[in-house]
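Visitor: Based on what follows, work out the 3D shape:
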Amino acid sequence: MAGNSRQPGASVTGRALSILGAFDEKHRSLSLSDLAARADLPLATTHRLVAELVQWGALERRSSGEYVIGRRMWDLGHLSSAETGLRQVAEPFLHDLYGATLATVHLAVREGMDVVYLDRLRGNRSVPVVSKVGSHLPLYATGVGKVLLAYAPPEIQRTVLRELAPITRHTIVQPGVLRRQLRQVLDRGYAVTNEEMSLGACSIAVPIRHDEEVVAALGVVVASLKGSEQRLYGALRVAAQSIGRRL
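Guide: As a prediction, the model looks like this:
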């Protein structure tokens, strides 16, 4: 047995990775004892390794005493060849889309049960937007999220549909209604939301394809879609197709 780990043969690196691996979509904030239990490590070992991870920036300690993934992990994630390539290819088209719509523009991918925002251009109109670059939001309550959920594997869809929870009074929490919306995404090629993530904000989004596979979603957020849905869809579709061709 290596060190104090309960896992035979575990190295110091392996134990540190076990601590980082204790976090997931449902466990984004963990106490020291929870980390020890989920990583299957003694409390003293966990305390020592967590202190080193906090010092390095891989973890952050909240005022409550619980730990969350640190900013440095996100910075490293930006070095991922897939995400970096996608963002670099998409960047000029995001600016073109912003210029054509003056709306907040989002580039996002799916990570587990969440949508993760790779890039965002903030519109100059007063629309409440809760997303930030690197933030995770529910798939079922955002335009880009609904697109990615519509093309997600069936097991992901089933899990999300079992865990619908209201965020605003307009959030879709009826599985049957959401299923119909996901089918509409596949039929018409885009998804919409109406104040489902934040009041006063509506969105429309389309898939970005590479080799016939949906690899990301592109969307805009506006105060209202009335009278502009098809115009925005046209602009999004052109941008998404251009990004897909460049990938």
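Visitor: switch to C-alpha atoms for all contacts and neighbour counts from now on
Guide: Fine.
Visitor: State whether Ala205 is indeed within a strand.
Guide: Yes: assessed with DSSP: H, G, I helix; E, B strand; the rest coil, Ala205 lies in a strand.
Visitor: Give the helix, strand or coil label for Ile167.
Guide: Under three-state DSSP, Ile167 falls in the coil class.
Visitor: Same check on Arg6?
Guide: Secondary structure state of Arg6, per three-state DSSP, is coil.
Visitor: my read: it touches Pro42, true?
Guide: Yes: with contact defined as C-alpha atoms under 8 Å, Arg6 reaches Pro42; the gap is 7.4 Å.
Visitor: The strand or helix carrying Val220 - contacts with which helices or strands?
Guide: Using DSSP states H and E, Val220 maps to strand 213-222. Packing partners of strand 213-222 (3 or more C-alpha pairs under 8 Å, 6 or more residues apart in numbering; DSSP states H and E): strand 104-111, helix 143-150, strand 202-210, helix 229-246.
Visitor: From Glu195, how far off is Val147?
Guide: From Val147 across to Glu195, the span is 16 Å (C-alpha to C-alpha, to the nearest Å).
Visitor: Between these two, which is the more surrounded one?
Guide: Neighbour count, other C-alpha atoms under 10 Å: between Val147 and Glu195, Val147 has more, with 33 against 22.
Visitor: hang on, the more buried one packs against Arg188?
Guide: No: taking contacts as C-alpha under 8 Å, Val147 lies outside contact range of Arg188: 11.1 Å.
Visitor: what packs against the longest helix along the chain?
Guide: Longest helix in the chain, counting residues (DSSP state H): helix 81-101. Contact partners of helix 81-101 among helices and strands, from 3+ C-alpha pairs under 8 Å, 6+ apart: strand 104-111, strand 114-121, helix 229-246.
Visitor: one more to put side by side:
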Amino acid sequence: MGSADGSSPQGILDRALGVLGCFTEDEPALTAAELSERTGLPASTMHRLIGALLRHGLMVRVPDHRYAVGPRLWELGELSPMSLRLRERAIPHLVRLYEATGENVHLAVLDGAEPERATVLYVGRITGRLSIPTISRAGGRGPLHATGVGRALLATRDEIWLERYLRVPRERETAHTITGEAELRAELERTRARGYASTREEMTLGNVSVAVALPQVDGLPPAAIGLVVHLNRADERRLSALVVQSAREIHAAIRQA
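Guide: Take a look at the predicted model:
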């Protein structure tokens, strides 16, 4: 049984994760007062939690009396199979794909225990000075229906999974985003038939994405690799062939590890 003040191991863990979950890409550093406001925890409890998180390297102090995610979290994250088995094995192939195209290259996985809440999680990204700007970043998330890697991953799901996923309304990211069930299902059929997914201005205006799902590997989440290019440079036939080949090479490298 947990104590009333939440000092049980489970209570402490829940509260610590709640604090760490306050940090976002837009707000990577927060004050103790801001953390208290976002979590609803009293100031005294927050200061004790911050002290414990600082001692374990899970948080660090930054200027202006603020706190940020600490290096211990990054260190632990690098022990994930997504890093050791997937991203590290994929990096040489991501680089070669970038060298062949000069475009943004993404490695992503399907994340979420429940289909209704599943998203794309970007675990690797190669970009350069001449690549078009994108909103994705390593460690960032995106919607399944509006991204190339997301649509490639959706096309690998079975009917039971898709039925649950499609129960939740999908946001329209741009005027071109496909959100309707019938139209999305038709896109998934086209993806399966041709062996790659494609989105045109569905996440960002002016951008086209071409992506391919990797064959499933035991111990790893479903993964996909994709390119994001400007509409004017979107030679889909050429780009899709390069992405398909890269996906095969990455899968082979993981299997040989």
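Visitor: Nearest the middle, which residue of the first structure would you pick?
Guide: Per C-alpha atoms, centre = their mean, the C-alpha nearest to the average position across the first structure is that of Val116, at 1.7 Å.
Visitor: can you pull the contacts of that residue?
Guide: 108-110, 133-137 (C-alpha atoms under 8 Å, 6 or more residues apart in numbering).
Visitor: just those now: which is nearest Ser242 of the first structure?
Guide: Nearest to Ser242 of the first structure among the contacts of Val116 of the first structure: Ala108, at 16.0 Å, using C-alpha to C-alpha.
Visitor: Neighbours of the closest one, how many?
Guide: The burial count for Ala108 of the first structure: 28, using other C-alpha under 10 Å.
Visitor: Which residue in the first structure aligns with His176 of the second structure?
Guide: For His176 of the second structure, the aligned position in the first structure is occupied by His170, per TM-score structural alignment.
Visitor: Check the secondary structure at that match for me.
Guide: Of the three states, His170 of the first structure takes coil under three-state DSSP.
Visitor: Quick check: it touching Gly200?
Guide: No: applying C-alpha under 8 Å, one finds His170 of the first structure not in contact with Gly200, separated by 10.7 Å.
Visitor: sorry, back to before: how about the helices and strands packed on helix 81-101 of the first structure, which one is nearest Trp56 of the first structure?
Guide: strand 114-121 (23.5 Å).
Visitor: now what about the helix or strand just after that closest one, what contacts it?
Guide: Using DSSP H and E, the helix or strand that follows strand 114-121 of the first structure in sequence is strand 136-138. Residues from elsewhere that reach strand 136-138 of the first structure, judged by C-alpha under 8 Å, 6+ apart: 113-117, 131, 145.
Visitor: Of those residues, which pair is most distant in space?
Guide: By the measure C-alpha to C-alpha, Met113 and Ser131 form the most distant pair in these, at 16.0 Å.
Visitor: More neighbours: which of these two?
Guide: Met113 (23 against 17).
Visitor: check contacts around Gly145 of the first structure.
Guide: 108, 110, 114-115, 137-139, 217.
Visitor: which residue in the second structure lines up with it?
Guide: Residue correspondence to the second structure (TM-score structural alignment): Gly145 of the first structure is matched to Gly150.
Visitor: one step back: in the longest helix of the first structure, which residues have enough neighbours to count as buried?
Guide: Residues of helix 81-101 of the first structure classed as buried: 83, 86-87, 89-91, 93-95, 97-98, 101 (neighbour count, 16 or more other C-alpha atoms under 10 Å).
Visitor: What of stretch 121-137 of the first structure?
Guide: Across stretch 121-137 of the first structure, burial judged by 16+ other C-alpha under 10 Å covers 121-123, 127-129, 131-132, 134, 136-137.
Visitor: Out of those, which is nearest to Ile243 of the first structure?
Guide: Nearest to Ile243 of the first structure out of these is Leu121 (C-alpha to C-alpha; 16.2 Å).
Visitor: Wait, the closest one touches Leu107, no?
Guide: No: here Leu121 of the first structure does not reach Leu107: they are 9.1 Å apart, not a contact under C-alpha under 8 Å.
Visitor: What is the end-to-end distance of stretch 20-27 of the first structure?
Guide: Separation of the first and last residues of stretch 20-27 of the first structure by C-alpha to C-alpha is 11 Å.
Visitor: go on, stretch 62-80 of the second structure?
Guide: Terminal residues of stretch 62-80 of the second structure lie 27 Å apart, using C-alpha to C-alpha.
Visitor: Quick one: distance of it to the chain centre.
Guide: Relative to its parent chain, stretch 62-80 of the second structure has a centroid offset of 18 Å by C-alpha atoms, centre = their mean, to the nearest Å.
Visitor: Is it possible to get a markdown table of the helices and strands packed on helix 81-101 of the first structure that adds distance to Arg61 of the first structure?
Guide: Listed next are these as a markdown table, based on distance: least, C-alpha to C-alpha, whole Å:
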| stretch | distance to Arg61 of the first structure |
| --- | --- |
| strand 104-111 | 24 |
| strand 114-121 | 22 |
| helix 229-246 | 39 |
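Visitor: Which one, of these, ends up nearest to Val221 of the first structure?
Guide: Checking these against Val221 of the first structure by C-alpha to C-alpha gives strand 104-111 as the closest, at 5.2 Å.
Visitor: and the closest one, what does it pack onto?
Guide: helix 81-101, strand 114-121, helix 143-150, strand 213-222.
Visitor: now the second one and helix 143-150, what's the angle there?
Guide: Our comparison of strand 114-121 of the first structure with helix 143-150, counting by axes from the mean of the first three to the mean of the last three C-alpha atoms, to 10 degrees, yields an angle of 140 degrees.
Visitor: Alright, that wraps it up for me.
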